[in-house]
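Visitor: need a structure here:
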Amino acid sequence: MEARTPRQVLGAAARLLNARLHGDRFPTIAPSGGDADRVFIGPTNYAGQADSWARALESARPQTRATSMKIRYGQDSFEYPADQTVPSVYSRLSRRWQHRQLRALQGYTGLLLESARPFLGGLYDSDAARQLEELGRTGVSCALLFHGSDIRDPDIHAQKERHSPFAVDRELRDRCRGMADRSRELVERTGLPVYVSTVGLLSEVEGSNWLPVVIEADVWQAGDPPLSAGLPLRVAHAPSTGIKGTDLIEESLQRLHAEKIIDYQVVRGIPHSAMPDVYRNTDVVLDSFRTGNYGVAACEGLAAGRIVVAHISEEVRRRTRELTGEELPIVEATPESLAEVLLGIVEDPTRALGIAAAGPEFVRRFHGGSRSGAVLAEWLDQHTSRTQ
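Guide: Next comes the predicted model:
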């Protein structure tokens, strides 16, 4: 264990005391003990996925108990559930929490590390590889998991995608290049299995495996199909700073809205728990027009049976077809063609409605948890068979 100077000890103690005075209590420790295999998934819980994968694994492998964990930075506006939530000040500075968490995890069967983040906070100078190595010594099977910009090469993406966010935002490109470089270094340094949450990331790491994002399909189920309320076409879009391409489509959407061809709703400041109702009262969900990929937001729209419109690269559509045997039920549009695509839906919605009708079943089969649970169960079974 690395030593701290007296000044560092006093500084850490002062910050931890300040955190307690502001309501951040000493965090829980990962549960331990019992006869079940235990698996840890964290520490980012992006879009609640660590928790969703944990529940999917428990369903697929009933003899397993999975713990999802997120390190919380500031206020958590989305409030996605997790089994263990740790304020960042404790993960970074509390040796007591770090050591107790390490001891608990040393009794686990497996650990899935998200985004190359140090799951033990500041322990070992926040070196994720050293933390993984420490667990590996006690026989814990570890693997790496990536969600997007944490592993995506921004320079290659800018070459492949005309509207890549990395082609127009140098600061974003530099920041994401730093993240991706650190992740790739961890992949090389550890040699651990790699999982990615979206099809578009499979080309980023040779030999990586698809662990599909998971949503609760029933929560998003809508009673009426799109266009049941007639015209104008109800169109919803939840912007994401710089990534989805809102700036590329806003002008044409506002024009169609002014002409009363569409009723355009910008979804901001709405808690995630209220989003199913938003989607039930819309016809079209606009996702991303810069990345060429699809993820959680698109799956939520598909599960609701909405007409999901986005730009999906030919590579992602092909890989999805190879992995699922089905076409991805997302209507294609680029920023340049979006207005024309929406006008086409207004004039003759038959094709778009047919694509939307395939969405709920596509999500149930591939993003409802059973596929992801099976992937994680296979990883764990391989480990337990080697150790028996």
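
Visitor: Please count neighbours and contacts with C-alpha atoms only from this point.
Guide: Noted.

Visitor: What segments of the stretch 251-388 of the chain are helices?
Guide: Under the criterion DSSP state H, counting those that start in this stretch, helices of the stretch 251-388 of the chain are mapped to 275-280, 296-303, 314-324, 338-347, 350-357, 359-367, 370-387.

Visitor: Spell out for me which residue occupies the centre of the chain.
Guide: residue 46 (4.5 Å; CA atoms, centre = their mean).

Visitor: From residue 173, how far off is that residue?
Guide: Counting by CA to CA, to the nearest Å, the gap from residue 46 to residue 173 is 20 Å.

Visitor: ditto for residue 125
Guide: For residue 125, the distance to residue 173 equals 26 Å [CA to CA].

Visitor: For the comparison step, fold the sequence that follows:
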Amino acid sequence: MTSLRVLYAPRDIAGQPSTWARGMRALGVHAEVWSFGEPAFGIVPDRVWDADRLLAEPEYRWQVLDHAVRNFDVFHFQYGRSLLNAHEPLLPALWDLPLLRSLGKKVFMHWHGSDVRLRSVHMEREPDSYLKDAVVDEVRIHAMVEIARRHSDRMFVSTPGLLDYVPDAELVPLAIDAEAWRTERGPEPRVPVVVHLPSKRATKGSHLVDAALAPLHEEGVVEYRPLSGLSHSQVKAEFARADMIVDSLTIGDHGMVSVEGMACGAIAIAHVHERNRARVPGCPVVEAVGADLGDVVRRLAGDPDERARLRAESVAWVHKRHDLGTVARQLLDAYREPPVKVVADRPDWPVVEGRGRITALEAELSRLRQALGRQGDRAATVPPRSVRDRIEDNPRVHLLVRRLDGARKRARVKLVKMGALRKRS
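Guide: Below you'll find the predicted structure:
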């Protein structure tokens, strides 16, 4: 039993903080998950704070900070964001980390993916990199990691590949309630079901998956089911009937989809770079890239004995490495470590808005100027600022307009319902 009180904020990234909190509570630790703004994918945190009020009302931000400081000992932040920095227009990024440390709090930063991946590094190692056409502000990423490194007790990463970008972080495996996802499996089917459920199609290489598996579906080798936009319960139902699940082909790491699939007894297929496989020996995720995915799936479809072996190995792997109890104990050990002394090697705060951001803005300005061109015989001018632009410059007015717009929409819904009731009567 411990007296620690743990806060996970400011977002419930992929439902991981909620899972950690359940594991912590099972260990006798008080843990809560806060979300600034409504969470996605039907996730239900312990507390949701109004993101618009955080932006517009300093008193509201103070209420959040005061409540957090009074009620928690450990602050475990996500995705390069802290308790209030994303909603503070005047102070620098992650400004509250040293404040919390000065108040005797433990502070941890957890990196999850695109918050730390550097395009220059990723492109060298991944020929199908999802960052190929992306604009990544690497100066900003370096600065954010440097601030977190200097002012956190420890940093965590959620997948092995992220150690390429934050080598001094601790790898915390993706957590899942393994028993809750367990699925009873019957005999190996003649035509296996293959599911692809990306959070973002462009990020996961879905065009490569479709190109490889659509022909196999037409041949009757597999039943291919590309899915999207499902609730948490729907995902569990689909994974329970899936025989194979294709995760990302363009990142070099497997993600939560692979873990959930393996917990259900499905076979996970993804591209996992050999550097990352070496960091977690024995990982049962089947290797595939876009060029050979069709051959990999065809081979597995024709080998029911191999599928049965991989199913058993995958379930055992998830229970051993990814179960929420195992991950919670790892985190609790970190929370109990003595505080780390902050050593600043320079007095200035790193600049977060780096050259990458400036380059992207300059490119956008150039594109807009070119698009405007010339109108007849006179030079085109930049359009005047719109009413929306002027409203968004004033956070309080912006908040009022959003509230009025919400009230208008709710009134419209009520009118529609009343009209429907009149028609029935």
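
Visitor: Next, the TM-score between them, please.
Guide: Overlay of the two chains. TM-score (TM-score structural alignment, normalised by the length of the first structure): 0.81; 337 aligned residues with a CA RMSD of 2.2 Å.

Visitor: and residue 104 of the second structure, what pairs with it in the first structure?
Guide: Aligning on TM-score structural alignment places residue 104 of the second structure opposite residue 139 in the first structure.

Visitor: residues touching its match, list them.
Guide: Residue 139 of the first structure makes contact with 106, 109, according to CA atoms under 8 Å, 6 or more residues apart in numbering.

Visitor: how about the helices of the stretch 251-388 of the first structure in TSV, adding distance to residue 221 of the first structure and mean neighbour count?
Guide: Listed next are the helices of the stretch 251-388 of the first structure as TSV, based on distance: least, CA to CA, whole Å; neighbours: other CA atoms under 10 Å:
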stretch	distance to residue 221 of the first structure	mean neighbour count
helix 275-280	8	18
helix 296-303	6	26
helix 314-324	22	15
helix 338-347	22	17
helix 350-357	12	18
helix 359-367	8	20
helix 370-387	18	17
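
Visitor: Using a markdown table, please lay out those helices together with distance to residue 178 of the first structure.
Guide: What follows is the helices of the stretch 251-388 of the first structure, written out as a markdown table (distance: least, CA to CA, whole Å):
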| stretch | distance to residue 178 of the first structure |
| --- | --- |
| helix 275-280 | 33 |
| helix 296-303 | 24 |
| helix 314-324 | 25 |
| helix 338-347 | 33 |
| helix 350-357 | 38 |
| helix 359-367 | 30 |
| helix 370-387 | 29 |
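
Visitor: So which of those is nearest residue 266 of the first structure?
Guide: Proximity to residue 266 of the first structure (CA to CA) singles out helix 275-280 among those, at 10.6 Å.

Visitor: so where is that closest one in the second structure?
Guide: Helix 275-280 of the first structure maps onto residues 235-240 of the second structure, going by TM-score structural alignment.

Visitor: Looking at the first structure, which helix is longest?
Guide: For the first structure, the helix that runs over the most residues, judged by DSSP state H, is helix 170-190.

Visitor: List the contacts of that helix.
Guide: If you take CA under 8 Å, 6+ apart as the criterion, helix 170-190 of the first structure is touched by 115-116, 128-129, 144, 149-155, 165-167, 194.

Visitor: if we go to 6 Å?
Guide: The contact list for helix 170-190 of the first structure (CA atoms under 6 Å, 6 or more residues apart in numbering) reads 116, 149, 150, 151, 152, 154, 166.

Visitor: Ok, stretch 113-121 of the first structure next?
Guide: 42, 43, 91, 92, 98, 126, 128, 144, 145, 146, 150, 183.

Visitor: In helices only, show me those residues.
Guide: Those of the contacts of stretch 113-121 of the first structure lying in helices (DSSP H): 91, 92, 98, 126, 128, 183.

Visitor: out of these, which are buried?
Guide: Among those, the ones that count as buried by 16 or more other CA atoms under 10 Å are 91, 92, 98, 126, 128, 183.

Visitor: Need the max-distance pair from those.
Guide: Most distant of those, by CA to CA, are 98 and 183, 22.1 Å apart.

Visitor: Would you mind measuring from the alignment partner in the first structure of residue 288 of the second structure to residue 91 of the first structure?
Guide: Aligned by TM-score structural alignment, residue 288 of the second structure pairs with residue 333 of the first structure. Per CA to CA, residue 333 of the first structure is found 43 Å from residue 91 of the first structure.
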